[in-house]
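Asker: build me a model:
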Amino acid sequence: MYPMKLKLSTIVILALATSASLGAAEKLTTGTINVISTTPLPSIGLPLNIIPANIQIVNRADLKNQAGVSIVDFANNNLQGVSIQETQGNPFQPDVTFRGYSASPLGGAPQGISVFLDGVRMNEPFGDTVRWDLIPTFAIQGMQMVPGSNPVYGLNTLGGAIAIQTKSGRLNQGAALEASAGSWGRKNVSAEYGGVSKDGSVDYFFGVNYLDEDGWRKYSPTTVKQTFGKVGWQSESTKIDLSYLNVNNDLIGNGLVPQELMTGLGRDAIHTRPDQTRNSLNQITLNGSHWLNNNVMFSANTYYRRSNQKTLNGDVNDTFCPADDTGSCADPATSTKDLIDNNQAVFNSTRTRTNAFGLSAQLAFNQDIFNKKNQLIVGTGIDRSISKFGQFEQEFQSWDSTRYPSVADDVQETSTNFKGKTITSSVFATDTLSINELVHVTGGLRYNYSKVNNKDFLVGTDDYGTADAGGRHTFSRVNPSLGLTLTPNQNVSIFGSYSESNRAPTAMELACADPLNPCLLPNAMASDPPLKQVVAKTYDLGAKGNLGANFKWNASVYQAVNHNDLQFIHAGTNASMGYFDNVGKTKRQGLDLGLSAKIDKLSLTGSYGYIRAIYDDGFTLTSESNSSRVDDTVINVNKGNYLAGIPKHQFKLRAEYEVIPTWTVGANLVAFSSRYMHGNENNGHQANSAACAADGDEIPCGKGKTSGYAIVNLDTRYKVGGGWQVFAKAINIFDKDYETTGRLGMTHFDAAGSWMTDYADDYTSGSRLVSPGAPRAGWIGVRYEFGGAPEAK
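Answerer: Modelled structure (predicted):
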């Protein structure tokens, strides 16, 4: 059998207090067997060196030392294969990409990563989106990033899974108060307290976090309020945790900005405003585990989560067509002088309310078979959710000088009133058999069944011509996995694996799948032609190991193919208007390399990633601002064209130096290559083309990529004594100008920010809309720890 259980706390400490990540500068230790759970629920765990994957592990010390505002900030700066697109322009709302797969807070993004917090899926049931602001960094004990299409992690694990564990009072005894302030008017305060009862059976942890800032771009304030508490009880054979998470956030990120506007008004300029998102969450989680005997462990959890989201967006009115226009304003087939609409602006607001609850359970058997080490886990789960979605609009006559809608011209109208119910049930099994000390075989199966029922309360057509968005849909699949690990010695592991996973279309996507009735994101629902579920098939081959006590390395190559990949197809000039459709196959092939070393007082971590993310089938897209467009409207995407928004190359280097035992200094270098812009999925847009000269009102003259970039961040922490610490962080210290994503599109505003008045050009101009990266900034803070052992080992 694999390493025996001593008591439950041993499992927790082995899983969380050791780190095999090559994405963070760690202090390497010896004499410890790294053991982690191979499912979202607590389990007996397996030695890391026999798992056929390079799992990156982050511990709380790594997060604390680099003092980022969110877990995403740390991942982008440290973890292999991770990049972000700041489409929303808010630090708590990035699109996270891992090996070419996304976990995004935005509806319409091709989701492909599952995220768990204490075994509870954090992907929102309505659209598989991930609201990163709902995960409090101060409460994180550890995190694992699992690559590939591992079916054990359930739906949406197309490219990977992120499993996060929260703090407990047993591992975080004592109190801590922390405050920091600096650039952009940012003020951040937090407090936490943990402890254990006198008899050692009960532990407790409670913490709060408050952040407020103006944002570095104009009119982009953010307020974050997070509260987390956990109470646990354990004996020698049983452990139970009850936790509560409450979040109330007000986020403004004013999205992409036209290149010309940014040039004319500065890099902190915005396009239109506001772009406000208010997220709230109440989540209760009960986790339990019990040793039935020394070799069999039962684990289970149940949860209830209520999440609400309200958005308010100041947008250009799609039906704008002034009375003085002598021809068509947009589409000659639908917009003529007979359809006069002088209103330039519109408020689009949405409300999403989701109630979700679920139950998962598993049995882990750590028992030899024919005198060979073996671990078998069998489990089941059910998740149920009800989401209610409403969308409202109100037209305004014009814009004020800050590009905020001015002078309401109509009452607010309801454009969508919709409810989606989803039930997902599953059973799974995974087994690891060590044939001998050299060969280890891992296999798994998971059956997923999903049922989606949609109901449209505005049956018929509305002002946008949408049809009934109701419907019933079912999806099911058995997903297999098989892996082989060779361990010629304790210092080297060679592995290979094949895995499959599926993603069922969500209620939001199914209700917005009609090309004849495009939706306005977040989603004004239309009729729902059937969509196919996405199936990912992944091959992974690699090796990992260490050279002595102070040097670790890993290398892997992979290929992942999505079948029936699901994408939001843009329709018309509005980048938010479109529908969901299956676009055939997409392929991601890549290479990951990582090194980690401890040289006296210097800790170094470096990684390089290459990815070839391409379409493997052809189709057409609407992109009127692409110089290679056909019939002034569409582009032909061909097999071999690169996916937008994904850099081919990335390089990360982390250095941390212990000046004296109480003072450390760290630096991160992060570099990404260029990326194709959205709207240039055919990779055909040319800068300064003849089409630009002839049709400058529609086609931007700039290139169809965002440029590569490299930035350097610094951090330091000094322990004054008596529990006091002082820390500081600086980002982009060389003040580089860069963009993380972009789109070929159009704008109604000139470089001075004024509404265009030339109706001969349809009041628009082709533009590169980009997401500018943050300039140089810095923060300083203080932390006070007292009353216990906050750094419990």
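Asker: CA atoms for contacts and neighbours, from now on please.
Answerer: Fine.
Asker: list the contacts of residue 284.
Answerer: 242-245, 303-305 (C-alpha atoms under 8 Å, 6 or more residues apart in numbering).
Asker: leaving out sequence neighbours, find the closest residue to it.
Answerer: residue 244 (4.6 Å; C-alpha to C-alpha, 6 or more residues apart in numbering).
Asker: again, but for residue 434
Answerer: Per C-alpha to C-alpha, 6+ apart, closest to residue 434 is residue 440, 4.2 Å.
Asker: and this one, so I can compare the two:
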Amino acid sequence: MSSACSRPRRLLLAPAIAMLSTSLVCFPAFAQSRSDGVLPPVTVQAPDQATRPAARPKPRAAAPAARAARATTTAPQAPAVAAPAEAVRGPSLTVLTVQQALRDIEQTPGGVALVPANAYRNSTVSNTIKDILDYVPGVFAQPKWGDDTRLSIRGSGLSRNFHLRGVQLYMDGIPINTADGYGDFQEIDPTAYKYVEVYKGGNALQFGANSLGGAINFVTPSGRDPHPNGVSVDAGAFGYRRLQANAGGVNGAWDGYITASTQATNGFRDHSDGHGNRVSANVGYQITPDIETRFYLNANSIRQRIPGSVTKQSALNSPETAAAGNVTLDQQRNIDTVRIANKTTIRFEDTVVDFGMFGVDRHLMHPIFQWLDYHYQDYGGFAKVTDDRLIGGFRNRLVAGVNVLNGRIDNKQYVNIAGNKGALASSSIDSSKNTSLYIEDSFYVLRNLALVGGTQFLHAARDRRDRYLADGNQSGSTSFDLWSPKGGLLWQIDPTWQGFANISRSAEVPSFGESSSGPGIPSIPFTSIRPQRATTYEIGTRGRRPDLTWELTGYRSEIKDELLCLYSAFGNCNVTNADRTVHQGIEAGLGAAVLKGLFDRGPAPDKLWLNMAYTLNDFRFDNDAKFGNNLLPGAPRHYLRAELLYKHANGFYAGPNVEWVPQAYYVDSANTLKTEPYALLGLKAGIDNGGPYSIYIEGRNLLNKTYIASASIIDKANANSPLFEPGTGRAVYAGFKAKW
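Answerer: Below is the predicted model of the structure:
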């Protein structure tokens, strides 16, 4: 291991800065979306800071005079500054276009990404969140079974062996995570979104995200989007089939959009069959050209069997075999969800106000070691103000808001008798309340240089009322008041190239699932678990040019009280607070035209495109009393995703891709048991020229490599620890899509 790895406090930012300086010299150009074959995440087409953006569609008559009056107040000695980005939205006020969302996300002085649907929707089977986030550096997303995925951003939630913690998920700004913080992937339908926003770590300030990993927002189209009508059919390996359709349109001030999908699979592994139906719809009404309100509906019904984690030997020698206990207990994860919401946007001269409310009813039917019957009812609201104007001749952009997320879990657990409910084993009412307030200000001291400062305040409360006292009274309550400040700078080096740096705090509140109890381990109730706090230092660059996009970021997070697996009983991880840990790494994305004009040298020459996302993870304990400077388990040190695509102007594309984990990673905090390295070869081809029809065929793991896709973690493992999720074998998928 290199010296940089053997010293836990040594910064990885030094090599990041060196790479950054190299990139500043070497990378030319201006960007395209991945529909042209380049890497999607990252940045965006940056407006020329020397010019004022185009006026909004229907400006008030007094607007030019008002702007002129402000301009004359500029002090003669003030330097030239960027003009404010006016409240340009359309055709919908409540649902931004891809370009508008790109313009907004580029105001963040840190790691962010925006993935448009055309980056993955028409060229892959688009079955899981991995298909969306495959080319976002810093994100590790690996399927476990069905739609379930192990997701980590910058090492978030490594100890959560079930569901999700450490990343806040949203759908059209409405929380997918429950009020106590845990998330699930089964309600995500990759076919339903126009784009997906990724805010890493403290860069998710505006979502009220209080987690190390940040936030992901899945945005559905409106009836005002082009080509709102469509249908798609996908089918392939292991009995997979999906039918999806969408429809929408505009009628005067009204517009509407609905998308629905039904899918089923037999599964690669035994006991992994499942099916699901999902619907998302919205209806918008423009009260005036500057006021729009929109109502949302999302409903899901998912039925999924769970094959379970197995030993390393079983995963590598018999990957299709399910865990015996999962079959005996007929373990499943079934969810019915209804989510409703409203969002209203009001546009003023230099200010946009967004506000709304939501409610979620979720029923989890989950026979595992016990038969879990949980009924969730979450509700809340939000308000956000974005003000972008000249103050004393200097551009100033202020974003402030409040988010409220409250919820109640009617929690019942029964003895699992071969997949059926037995006697009641536990029962409680778990209540959560979360209120976050945030403010962030970007002041442009130069026309292309902004100083950014902000903070978030979170008040969170957790309360459990135990209704089953045969095993003692587990009732209790706790509350937290947490501040998370941040500061940074954003440098628009030229219209296609940004540099950024920031320092941010994050504070992650424990969910009801964090506690420790069992034979031979200390009993720590959920009320004694402290929030996880992190200070993150970040520096990077990103850009988009005609034949090149790039992202290069180095970061270091110094964490106190990280929620980790320090004890275990019966193979289950008990999550408590570690002392101090360090997460640091490098995130690099590249999209480049390697060759042009191979067979067609016309005005739109054919191209050979390279898409690549590389993540370096260095996560470790920091002089821990029990684990010293051991590496944190659960994520690979190196992760590379790359593809080389031939693309022709007529829409034809074809090429290979690779997923590479060159170094095995530990699955236990004691660093005694590892996964295995692997490399997967894939190939895809299709036709997509932006017209009404597209078709693709995709092969995955074509060499039929037996590998471990993801792993649960534990404090100390042995060769018989059932922690491993086998990856899927050779698979071929094909699909056809039509739109009008």
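Asker: returning to what we had before: so which helix or strand takes in the residue nearest to residue 434 of structure 1?
Answerer: Per DSSP states H and E: residue 440 of structure 1 is located in strand 439-456.
Asker: check which helices and strands that strand sits against.
Answerer: strand 413-434, strand 471-489, helix 507-510 (3 or more C-alpha pairs under 8 Å, 6 or more residues apart in numbering; DSSP states H and E).
Asker: just name the most buried of those.
Answerer: When you average the neighbours per residue for each of those (mean count of other C-alpha atoms under 10 Å), helix 507-510 leads with a mean of 28.
Asker: that one: how far from the chain's middle?
Answerer: Helix 507-510 of structure 1 sits 19 Å away from the centroid of its parent chain (C-alpha atoms, centre = their mean, to the nearest Å).
Asker: contacts for it, please.
Answerer: Against helix 507-510 of structure 1 from outside (C-alpha under 8 Å, 6+ apart): 125-127, 420-422, 452-454, 523, 525, 528-531, 579-580.
Asker: grab the nearest non-local neighbour of the residue nearest the centre of structure 2.
Answerer: Centroid-nearest residue in structure 2: residue 216, 3.5 Å away (criterion: C-alpha atoms, centre = their mean). Leaving aside its sequence neighbours, residue 216 of structure 2 sits nearest to residue 198 (C-alpha to C-alpha, 6+ apart; 4.6 Å).
Asker: quick check: the one you found vs residue 138 of structure 2, distance?
Answerer: Look at residue 198 of structure 2 and residue 138 of structure 2: by C-alpha to C-alpha, to the nearest Å, they are 11 Å apart.
Asker: repeat for residue 33 of structure 2
Answerer: Distance from residue 33 of structure 2 to residue 138 of structure 2, by C-alpha to C-alpha: 19 Å.
Asker: what helix or strand is the alignment partner in structure 2 of residue 361 of structure 1 located in?
Answerer: By TM-score structural alignment, residue 361 of structure 1 lines up with residue 383 in structure 2. If you go by DSSP H and E, residue 383 of structure 2 is part of strand 370-391.
Asker: wait, residue 444 of structure 1 touches residue 497, no?
Answerer: No. Look at residue 444 of structure 1 against residue 497 with C-alpha atoms under 8 Å: they stay out of range, at 11.1 Å.
Asker: can you check which residues contact both of the two?
Answerer: 481-482.
Asker: give me the buried entries from the contacts of helix 507-510 of structure 1.
Answerer: The neighbour count (16 or more other C-alpha atoms under 10 Å) marks 125-127, 420-422, 452-454, 523, 525, 528, 530-531, 579-580 as buried among these.
Asker: in structure 2, which residue range corresponds to the strand holding residue 440 of structure 1?
Answerer: Counting by TM-score structural alignment, strand 439-456 of structure 1 falls onto residues 449-466 of structure 2.
Asker: that stretch against structure 1, how far on average?
Answerer: Following the fit onto structure 1, the mean deviation recorded for stretch 449-466 of structure 2 is 1.0 Å by mean C-alpha distance after the TM-score superposition for structure 1.
Asker: picking up where we left off before, okay if I get the helices and strands packed on strand 439-456 of structure 1 as CSV plus distance to residue 781 of structure 1?
Answerer: Converted to CSV, those look like this (distance: least, C-alpha to C-alpha, whole Å):
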stretch, distance to residue 781 of structure 1
strand 413-434, 44
strand 471-489, 45
helix 507-510, 42
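Asker: between these, which gets nearest to residue 118 of structure 1?
Answerer: strand 413-434 (18.5 Å; C-alpha to C-alpha).
Asker: now that closest one, how far from the chain's geometric center?
Answerer: 18 Å.
Asker: quick check: angle from it to strand 439-456?
Answerer: 160 degrees (axes from the mean of the first three to the mean of the last three C-alpha atoms, to 10 degrees).
Asker: report the mean deviation for strand 413-434 of structure 1 after fitting onto structure 2.
Answerer: By mean C-alpha distance after the TM-score superposition for structure 1, the fitted strand 413-434 of structure 1 averages 1.1 Å away from its aligned residues in structure 2.
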